[in-house]
Each structure stands twice: as C-alpha cells, then as structure tokens.
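Enquirer: predicted coordinates and the sequence they were generated for:
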Amino acid sequence: MKILLCCAGGFSTNMLMQNMKKVVKESAKLDEKEFQFTAIPADSIESEIDNWDLVLVGPQIAHKIDFLKGILEPKNKPFAVIDKDVYGKMDGATVMKLALVTYKKHQLASQK
C-alpha cells in the first residue's frame, strides 16, 4: 500500500511517517516491502495523487478538506484526517491502523 501523508509543509508529517515505518518494520503481521510512504505539502497533492493508494491528512490542514475532497473523490482515492491528539503524540501505530481501516473500508465499498 502506498500511503501519502499530507500536511502544511511536510515537516511534522515526516516525523510521523518515520514512526509509521517503524511500526510496520516491527510488526509480525505487516511486511515492510508492501508499504511505501511519503509526506508532502497539501499544495502538491494534485501532481502526486495518481501514484498513491491512500491519503492521510494532518489535522493542521483539516480546514482544506473540501479542497482535498475535490481532488481525491473524482479519482476515487480514500483519505482520512488524522486526529489532532494522535498526531500530537506522533502515534505511528494508531495512524497505521487508521490507514489500514480506511483503505479496507474503501475497498469493500468499491466492490458494492
């Protein structure tokens, strides 16, 4: 799964991305070869989105969700906004769960 993290500048999200990579690496169930991550500023999403399976949005840009929906929904890309408390703790495990659940729900909905 290719996960795109999107925030204001890509800096704090880069730290969260490293924590997510660590969770995958240490997991007995997840294979790190099956995951790719990158963090970008929200303004770059249009040029990047086609190469990614899922978008996770940092809470500091939740106000841009309508702008992001306008790009993501026509391309049928699943996305979720990361909870501000989870983000503040840089909780890679909880964000990985959010990514996996969001992606699975999207897959199931697409099959209907």
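Expert: Great, that's in hand.
Enquirer: only C-alpha atoms from now on, for both contacts and neighbour counts.
Expert: Fine.
Enquirer: residue 51 versus residue 96, what's the distance?
Expert: Distance, residue 96 to residue 51, using C-alpha to C-alpha, to the nearest Å: 19 Å.
Enquirer: same deal with residue 13?
Expert: 18 Å.
Enquirer: structure two is appended below for comparative analysis:
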Amino acid sequence: MKKILLLCAAGMSTSMLVNKMKNVATAKNINVLIEAKSVEELQENLHIFDVFLLGPQVRFKKNQLSEIAAEAGKPLEVINTVDYGMMKGEKVLEYALSLIK
C-alpha cells in the first residue's frame, strides 16, 4: 500500500482534496492511504508515509521541509496551484504516485 500525506498550515484546507483523491483511488481500485496534516507534523510522520505534498499556501517552507524528507529518503513536492484550487483529486493522486520510487 502506498501512503501519501498532504501538508498545509493546519491540515484543514487539504482535507477536501484528500477526500477527492480517496474517491478516485477507490474508483480505480488503487490501494492507497491518504491523509492531511499540519506541516508541523512532518517529522513524526516521516517513517509512516512514502510521499509528502505541500499545499500551495505553505510552498515557502519547501526548502526547509525537503531537507528533512530527503534525509529519510522521501520525496516532498508542492501541489500544483491550479490542481489544488480546482480540487483535481485525480491529477494530484497521479502526481503523488509518480513521485514514489
């Protein structure tokens, strides 16, 4: 099972996108765990998740958080602003899965 964590300021705004991604995963029979949390929770979730996606509103933290994720050998990227704004669950899910080695 692949594990994807979306990170934003409080873990709230990404929860709608998580639900859209879960719906796509279910429809396509993709075995995946997707959750949303605050960026402050990255460290304690490093060992659980395979990939980390930042909400566009916290993109300014990418360099700092990428270093932490890289030390654990995990990818961390920013969600495309348009895909995030339009809640394109399928595109974000595909992007997340493409980042997992």
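Expert: Yep, it's here. Because the structure is a prediction, the values reported are computed rather than measured.
Enquirer: now what about the TM-score between them?
Expert: Comparison of the two superposed chains (TM-score structural alignment, normalised by the length of the second structure) gives a TM-score of 0.93, and 100 aligned residues with a C-alpha RMSD of 1.0 Å.
Enquirer: coming back round to it: with neighbour numbers in mind, choose between residue 96 and residue 51 of the first structure.
Expert: Neighbours were counted for residue 96 of the first structure and for residue 51 using other C-alpha atoms under 10 Å; residue 96 has more, 19 against 10.
Enquirer: what residue in the second structure is paired with the more buried one?
Expert: Using TM-score structural alignment, the partner of residue 96 of the first structure in the second structure is residue 93.
Enquirer: pretty sure its match sits against residue 23.
Expert: No. With contacts counted by C-alpha atoms under 8 Å, residue 93 of the second structure stays clear of residue 23, the gap being 10.3 Å.
Enquirer: quick one: the helix of greatest length in the second structure to the first structure mean distance?
Expert: The longest helix of the second structure (DSSP state H) is helix 13-27. Superposed on the first structure, helix 13-27 of the second structure shows a mean distance to its aligned partners of 0.5 Å (mean C-alpha distance after the TM-score superposition for the first structure).
Enquirer: mind listing what's buried along that helix?
Expert: Residues of helix 13-27 of the second structure classed as buried by neighbour count (16 or more other C-alpha atoms under 10 Å): 13, 14, 15, 17, 18, 19, 20, 21, 22, 24, 25.
Enquirer: try stretch 42-49 of the second structure
Expert: Those would be 42, 46, 49, for stretch 42-49 of the second structure by 16+ other C-alpha under 10 Å.
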